[in-house]
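Colleague: Just a sequence and a predicted model for now, questions to come.
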Amino acid sequence: MRVDKYLWCIRYYKTRSIATEAVKKGHVSVNGQQAKASRDVFAGDKITLRKDQINYVISVLGVPDNRVGAKLVDMYRKDETPAEAFEHLELLKLSKEHYRAKGDGRPTKKDRRDIDGYLLDDEEDESNVE
């Protein structure tokens, strides 16, 4: 079975065209060598693919006839992705939140009105002092 079709069958990609595109971009290697979309996959092969900033490592246990259900995926592949890869993804998510907290940025219309009201109150206070 072709490597792009295999990755689609075991549900790593939503469509086969997305899987083909990932292989063309060089995100997939089979047994340590860059793969073309037409490369055949056999039981015992080791596939490395990069998706969502994670390097997945998959061992092929079998080749399905067609796309399988989510519960049956483990019959055809063994996921050997190190846990550090998922921890790294969590750190990336936390760093993005730390860099810019949600809600920061341009003020909303309500925020702008509150700021203008605050500034107007300050100007009135200064005119009363004089």
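Modeller: Great, that's in hand.

Colleague: Please make it C-alpha for all contacts and neighbour counts, starting now.
Modeller: Noted.

Colleague: which residues sit against stretch 21-33?
Modeller: 4, 34-37, 45-51 (C-alpha atoms under 8 Å, 6 or more residues apart in numbering).

Colleague: quick one: the residue positioned nearest the centre of the chain and N66, what's the gap?
Modeller: Centroid-nearest residue in the chain: D52, 2.6 Å away (criterion: C-alpha atoms, centre = their mean). Distance from D52 to N66, counting by C-alpha to C-alpha, to the nearest Å: 25 Å.

Colleague: next up, a second structure to put side by side with the first:
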Amino acid sequence: MNTFDEKNDNAKFRIDKWLWAARFFKTRSLSVDALECGKVLCNGVRVKPAKSVAIGDMLSIRIGPYQFLVEVLALSSNRGPASQAQMLYKETEESFLRRKAQSDELKAQPMPTFFRGRPTKRDRREIEKLKGSVW
């Protein structure tokens, strides 16, 4: 069963449903939140969740530190496997290379020391010394 809408070429779908079906967001509510916060632009313009997306639209999607620039190739409002979701869009080469470089740069940075867990009693004393406050 194919999830793409092939019978109607001029069909349009809500952008929040399309983002969810294309697996950019895990839930529709996360895609709605991203749209309302301005993290998704359609053809360079900030849009609302009910905006219709059409084939050929260029979407700019910011997820965390990464920016995706994708072209809509197919429409679907049904969430399917990742292999089908990847056929809904095509990421630009420039966007892919920028994300790859950014990912490599983030991996090369040392892991912050505060990820070791809860501070020990000794660590807490050193923090208090740095702050300059005494109980």
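Modeller: Done, it's in. On a predicted model such as this, the values are computed, not experimentally measured, just so you know.

Colleague: any idea whether T20 of the first structure is helix, strand or coil?
Modeller: State at T20 of the first structure, reduced to three classes by DSSP: H, G, I helix; E, B strand; the rest coil: helix.

Colleague: separation between it and V60 of the first structure?
Modeller: Distance from T20 of the first structure to V60 of the first structure, by C-alpha to C-alpha: 18 Å.

Colleague: farthest pair in the contacts of stretch 21-33 of the first structure?
Modeller: Using C-alpha to C-alpha, the contacts of stretch 21-33 of the first structure span at most 18.8 Å, a distance reached by D45 and K51.

Colleague: Have a look at the two and say which one is more surrounded.
Modeller: D45 (17 against 13; other C-alpha atoms under 10 Å).

Colleague: corresponding residue for that one in the second structure?
Modeller: Using TM-score structural alignment, the partner of D45 of the first structure in the second structure is D57.

Colleague: Can you give me the stretch of the second structure that stretch 56-63 of the first structure aligns onto?
Modeller: Taking TM-score structural alignment, stretch 56-63 of the first structure hits residues 68-75 over in the second structure.

Colleague: who's in contact with the matching stretch?
Modeller: 4-5, 11-13, 18, 54-62, 87-92, 95-96, 99.

Colleague: Among those residues, name the ones in strands.
Modeller: Per DSSP state E, strands hold the following members of these: 13, 58-62, 89-91.

Colleague: Turn the buried ones among the residues you listed into a named PyMOL selection, would you?
Modeller: Buried residues among these (16 or more other C-alpha atoms under 10 Å), as a PyMOL selection:
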select buried, resi 13+58+59+60+61+62+89+91
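
Colleague: Taking the ones in strands among the contacts of stretch 68-75 of the second structure, tell me the two that lie furthest apart.
Modeller: Top of the distance list for those (C-alpha to C-alpha): F13 and R62, 20.6 Å.
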